[in-house]
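Enquirer: structural data only, the sequence is not supplied:
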């Protein structure tokens, strides 16, 4: 069983409170997700983030195929980090940690995602050609959108 890891860090010139308020609100995820993915929240984003929260989305990650994605917020330390885990969706495993750390002049946001692709060896064979490049593209889009929204870190 092959488990992959994606790590991403980005510094933004905003306060820790502002970063937390934006990142911990599931409704903001749509604004930092590529439009072609047709990201839409179905339920679960109607209150502030809490451990045990279930959020249901519809997303179109590949080939125009709509996919239901259900995540659970499993851990929350207010202003510091939260963890979401896929309960149902396109991955065999999805465990996503979001960290926010104050640094001089702003914040460092760090994402660590441990994931497993479905379909066994076939999934592993397509991972470097389809899955990994798609995830890299999504996180690059997110990086650019966050700069648009909050400015570039100097």
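Expert: Received, thanks. These figures come from a predicted structure and were not determined experimentally. Residues are numbered from 1 along each chain as shown.
Enquirer: only C-alpha atoms for contact and neighbour calcs from this point on.
Expert: Will do.
Enquirer: and the strands in this protein?
Expert: Ranges of strands in the chain, per DSSP state E, are 4-12, 40-43, 54-59, 67-77, 81-88, 93-103, 106-116.
Enquirer: and here's the other structure:
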């Protein structure tokens, strides 16, 4: 099991950041183009809820399209939500999104716990490129959120 922990301070109020981050339709705006990220199916409700299932197509490697299905398993309004992979490239994917108000804005904490498939081959892949790719995706997201909300 591996974990990626990222923190970002955003100069906006909690409600604004929550509304943006908890809306699946905004994921594409903060995901690098090379990931080929497309939402295939999601409920019509804009508001996230436990049990919400969202289906995507992603191209994490070599432009090969893969299905990725996540379930929103926990939601505490204006505080946190959790998405877990049900179908996709990982053996395990558990992503916690935490928000808390701070002076001048919001601190956002992401905790991603993940495990690549294929046993020791997955561990080699994690060491060689998966860990680096996840960091690049979150670095991209950091910059995208600064462009949307401004720098803290």
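Expert: Nice, I can see it. Worth saying up front: this structure is predicted, and the values here are computed from it rather than measured.
Enquirer: quick one: TM-score?
Expert: The pair, once superposed, lands on a TM-score of 0.98 when counted by TM-score structural alignment, normalised by the length of structure 2; 151 aligned residues with a C-alpha RMSD of 0.7 Å.
Enquirer: still on that earlier bit, residue 152 of structure 1 is nearest to which of the strands of structure 1?
Expert: Comparing the strands of structure 1 against residue 152 of structure 1 with C-alpha to C-alpha, the closest turns out to be strand 4-12 (6.3 Å).
Enquirer: corresponding residues in structure 2 for the closest one?
Expert: Mapped onto structure 2 using TM-score structural alignment, strand 4-12 of structure 1 covers residues 2-10.
Enquirer: how about TSV for the strands of structure 1, with mean neighbour count and distance to residue 32 of structure 1 added?
Expert: As requested, those are exported to TSV (neighbours: other C-alpha atoms under 10 Å; distance: least, C-alpha to C-alpha, whole Å):
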stretch	mean neighbour count	distance to residue 32 of structure 1
strand 4-12	16	14
strand 40-43	14	12
strand 54-59	19	13
strand 67-77	18	17
strand 81-88	20	17
strand 93-103	19	15
strand 106-116	19	14
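Enquirer: hmm, back to that, the match of strand 4-12 of structure 1 against structure 1, how far on average?
Expert: Once fitted to structure 1, stretch 2-10 of structure 2 is off its aligned match by 0.3 Å on average (mean C-alpha distance after the TM-score superposition for structure 1).
Enquirer: average distance between the longest helix anywhere in structure 2 and structure 1?
Expert: What stands out as the longest helix in structure 2, according to DSSP state H, is helix 131-149. Compared with structure 1 after fitting, helix 131-149 of structure 2 has a mean deviation of 0.3 Å; criterion: mean C-alpha distance after the TM-score superposition for structure 1.
Enquirer: and the angle for that helix with strand 105-115?
Expert: Helix 131-149 of structure 2 and strand 105-115 are oriented at 160 degrees to each other (axes from the mean of the first three to the mean of the last three C-alpha atoms, to 10 degrees).
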